[in-house]
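# missing the sequence, but the structure's below:
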């Protein structure tokens, strides 16, 4: 007899008027850093801001390469820098903002598959989810409580 495995995933939608101070700071920092992204091939600018457990915030943006698509996403750039320099500090929240070059309005963005798996790696390492904040074009935050909401059947452990 076949069985079915079902998982429920959900995102919380937070109106701008209801953003916490922390959410506002992270989204603002991610919005500012995306303007400095190196995206001459796709024209898609992405900024990310990462909050660590000690309150420090790191930012990064996407960096493309002429050998497209051999670039580095903003999410992986900020996680790599923060975890490379502060490997014992748990990542708490990751804000992601994007827009197309030349446009004023933001674009909806969620982490790509490689970034989702990278986020998962740090959730596994620290045994705790990383809250994801993704700005949409309407100025709302799409909030995921952890990467399981975007990657429900994730690859977690080679030994399991």
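Looks like it came in fine. Nothing here was measured: the structure is a model prediction, and the numbers come from that model. Numbering: from 1, shown residues only.

# contacts and neighbour counts: CA atoms only from here.
Noted.

# and the gap between residue 23 and residue 14?
Residue 23 is 10 Å from residue 14, where distance means CA to CA, to the nearest Å.

# got any residues that touch both of these two?
When CA atoms under 8 Å, 6 or more residues apart in numbering defines a contact, no residue borders residue 23 and residue 14 alike.

# ok, second structure coming up, stack it against the first:
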């Protein structure tokens, strides 16, 4: 038996002032999208903003439902809308802002597993990396140069 070692590199921005201007604007749009979240059950609101290669920006927020599995995360709300409205555009960057509605969330919150899988589908299909920036409601912002850093052993159409 051999060991398989998987390493990843993420970049840490200590505050929004360190971000490139376009990413700072994307984070601001994700914050605004978060304000539109419908999260009466979890009290955990998430906003996402996606920059496409046609310079369009698509946003989304999490939308819960009393039947929990029927809700949808902010990232998937935005990415599926981008795919439906701009099917030929590539996703360049995603900014995610997430946290509790009851207290400050200073820890960066990455996409959940289902969202990682959805982002992987787009990254694989477009054959270019998607930069992912994520944060809590305050504090550090983390950057991944590719979804593969967050989900290194992806399941994609090549296994079907």
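Alright, I've got the coordinates. From a predicted model like this one, the values you see are computed outputs, not experimental measurements.

# what would you report as the TM-score here?
In this superposition the chains share a TM-score of 0.92, using TM-score structural alignment, normalised by the length of structure 1; 159 aligned residues with a CA RMSD of 1.6 Å.

# mind listing what whichever residue in structure 2 pairs up with residue 129 of structure 1 touches?
If you follow residue 129 of structure 1 across to structure 2 using TM-score structural alignment, you land on residue 129. Counting by CA under 8 Å, 6+ apart, residue 129 of structure 2 touches 92, 123, 145, 146, 147.

# which of these show up in structure 1 as well?
On the basis of both residues aligned by TM-score structural alignment, their matches' CA atoms under 8 Å, what survives of those in structure 1 is 92, 123, 145, 146, 147.

# burial of the spatially closest residue to the third one that is not a sequence neighbour, as a residue count?
The shortest distance from residue 145 of structure 2 to any residue that is not its chain neighbour, by CA to CA, 6 or more residues apart in numbering, is 4.6 Å, and that residue is residue 131. The criterion is other CA atoms under 10 Å. On that basis, residue 131 of structure 2 has 19 neighbouring residues.

# any idea how far apart the tips of stretch 94-110 of structure 1 sit?
11 Å.

# residues in contact with it?
Residues contacting stretch 94-110 of structure 1 (CA under 8 Å, 6+ apart): 23, 26-27, 30-31, 34, 43-51, 75, 130-137.

# and with 6 Å instead?
26-27, 30-31, 43-50, 132-137 (CA atoms under 6 Å, 6 or more residues apart in numbering).

# what about burial for those, which qualify?
For these, a neighbour count by 16 or more other CA atoms under 10 Å gives the buried set as 26-27, 30-31, 44-50, 132-136.

# and those, which is closest to residue 67 of structure 1?
Among those, residue 44 lies closest to residue 67 of structure 1 (CA to CA), at 16.1 Å.

# from residue 130 of structure 1, how far out is that closest one?
On the measure of CA to CA, residue 44 of structure 1 and residue 130 of structure 1 end up 24 Å apart.
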